[in-house]
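1. structure of the sequence below:
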Amino acid sequence: MSTFLQLQVDTLAQAIPTADTANAALTNEVSVLEFIFKGGLFLIPIALLLFYTLYIIFERYIYIHKAAKIDNHLMSDVRNHLNNANIDMAVMAAERSGTAQGNILKEGVLTIGRHINEIESNMERAANIEIGYMERRLGQLGLIAGIAPTLGFIGTISGVIKIFYSISVTEDISIGNISGGLYEKMISSGAGLIVGIIAYAAYHLFNGKIDGFSLSIQKQVLEFVNIIQRPNGHKAK
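-> Next comes the predicted model:
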């Protein structure tokens, strides 16, 4: 009986990790930065794409947020000045806004006196120019959304090739050898997908905002045409 109890105590002592074992496990833990660096050389271009993507997002957000702003009071001011036959004040009101809407309305005010179709056409061309300014570099976001995941997959594939080449040379097919090298190479795939998702989401969010501006400015052009077609003193509804 004492021998059986002694065997149980020895078994429990072996099963419970000692302090030294726990400390060794903690020591073997890899920091997040070290974990990322294990992804290989393909993480360098992916990281560069990430920084460039964040720069484009920051720069485009500031520009589009300012340029695509629609001020309903601006149209009211322009209407009042035109009804009072004060074209110069209408131009000044449009210039003060500092938005794409103001530039488009300014183009319409400056062409008053021409045929209505020409005025509308000029305003639409001005709107297309402003939309073109807003869409600058958005194509690059779409390109990054496709390139970054591809770079990640290439990094993983090259790592897998190296793993199997090492196995063919050393004939070491242990699970630890395969899984250890494979998880390191899959880091590049994960990083590429993350960068691609960020670029893809930003691309479509910005385009959605620009589409909303395009719809709003079409309404503004129609309202402006209605204003100049009506006799002075009658406000457009």
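2. could you use CA atoms for every contact and neighbour count after this?
-> OK.
3. spatially nearest residue to the spatially most central residue of the chain, not counting backbone neighbours?
-> The centroid of the chain falls nearest to Ala202 when counting by CA atoms, centre = their mean (2.4 Å). Nearest residue to Ala202 in three dimensions, chain neighbours excluded: Ile57, at 6.8 Å (CA to CA, 6 or more residues apart in numbering).
4. one more, for comparison:
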Amino acid sequence: GLQKADKDVEAVEKAIENAGIIEMAFLEKGFIPLSTTINLAPMLGFFGTMVGMIRAFADIAAAGEVDPTIVASGIQIALITTAAGLAIAIPVQFFNNMFLSMVDGFTMDMQRGTEKVIETLVENK
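-> Predicted coordinates:
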């Protein structure tokens, strides 16, 4: 952006804006795996819940009666997979939000810096 300081202020502002867009894309690129993990972990946990419940009902059907010991292993699978999905998604969500907040702070700093540069260029022209 400053390489165009001898141009008009609009050209400098546009060049700085374009550089900011490129930097933001670089910073935000790392959020894709985090977002994917946040979305997929609970779904995989829910999938495990379904598998566990299917197993529990299949065990009931095979036994012909409802006995807690028959369905316990299927329910255990359901609960473990649900807990695992949440145990993964919750801390990843926390860190994702923390990193997003940091990127927002960088964005605000870049915006303030851009405004100062433009003001300085306008004053010196």
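5. which residue of the second structure lies farthest from its centroid?
-> If you look at how far each residue of the second structure sits from its centre, by CA atoms, centre = their mean, the farthest one is Gly64, at 46.0 Å.
6. what lines up with it in the first structure?
-> Alignment note: Gly64 of the second structure maps to Glu171 in the first structure; criterion TM-score structural alignment.
7. just list what the helix ranked longest in the second structure packs against, helices and strands only.
-> Ordering each helix of the second structure by length in residues (DSSP state H) puts helix 68-123 first. The helices and strands touching helix 68-123 of the second structure, judged by 3 or more CA pairs under 8 Å, 6 or more residues apart in numbering; DSSP states H and E, are helix 9-28, helix 31-63.
8. aligned against the second structure, show me the partner of Gly212 of the first structure.
-> Counting by TM-score structural alignment, the partner of Gly212 of the first structure is Gly105.
9. and its match, how far from Pro33 of the second structure?
-> To Pro33 of the second structure, Gly105 of the second structure is 21 Å away according to CA to CA, to the nearest Å.
10. what about the longest helix of the second structure, how far off from the first structure?
-> Taken against the first structure, helix 68-123 of the second structure registers an average deviation of 1.5 Å after superposition, with mean CA distance after the TM-score superposition for the first structure.
11. relative to helix 31-63, how tilted is that helix?
-> 170 degrees (axes from the mean of the first three to the mean of the last three CA atoms, to 10 degrees).
12. and Ser188 of the first structure, how close does it get to Ala148 of the first structure?
-> With distances taken as CA to CA, Ser188 of the first structure is found 10 Å from Ala148 of the first structure.
13. those two - which one has more neighbours?
-> The residue with more neighbours, out of Ser188 of the first structure and Ala148, is Ser188; 32 against 29, by other CA atoms under 10 Å.
14. close enough to count as contact, the more buried one and Thr150?
-> No - shown here, Ser188 of the first structure and Thr150 do not form a contact pair, counting by CA atoms under 8 Å, at 9.9 Å.
15. after alignment, which residue of the first structure pairs with Leu27 of the second structure?
-> Counting by TM-score structural alignment, Leu27 of the second structure corresponds to Met134 in the first structure.
16. that match and Glu59 of the first structure, how far apart?
-> Relative to Glu59 of the first structure, and taking CA to CA, Met134 of the first structure is found at 11 Å.
17. more neighbours: which of the two?
-> Comparing Met134 of the first structure with Glu59 by other CA under 10 Å, the one with more neighbours is Met134, at 22 against 12.
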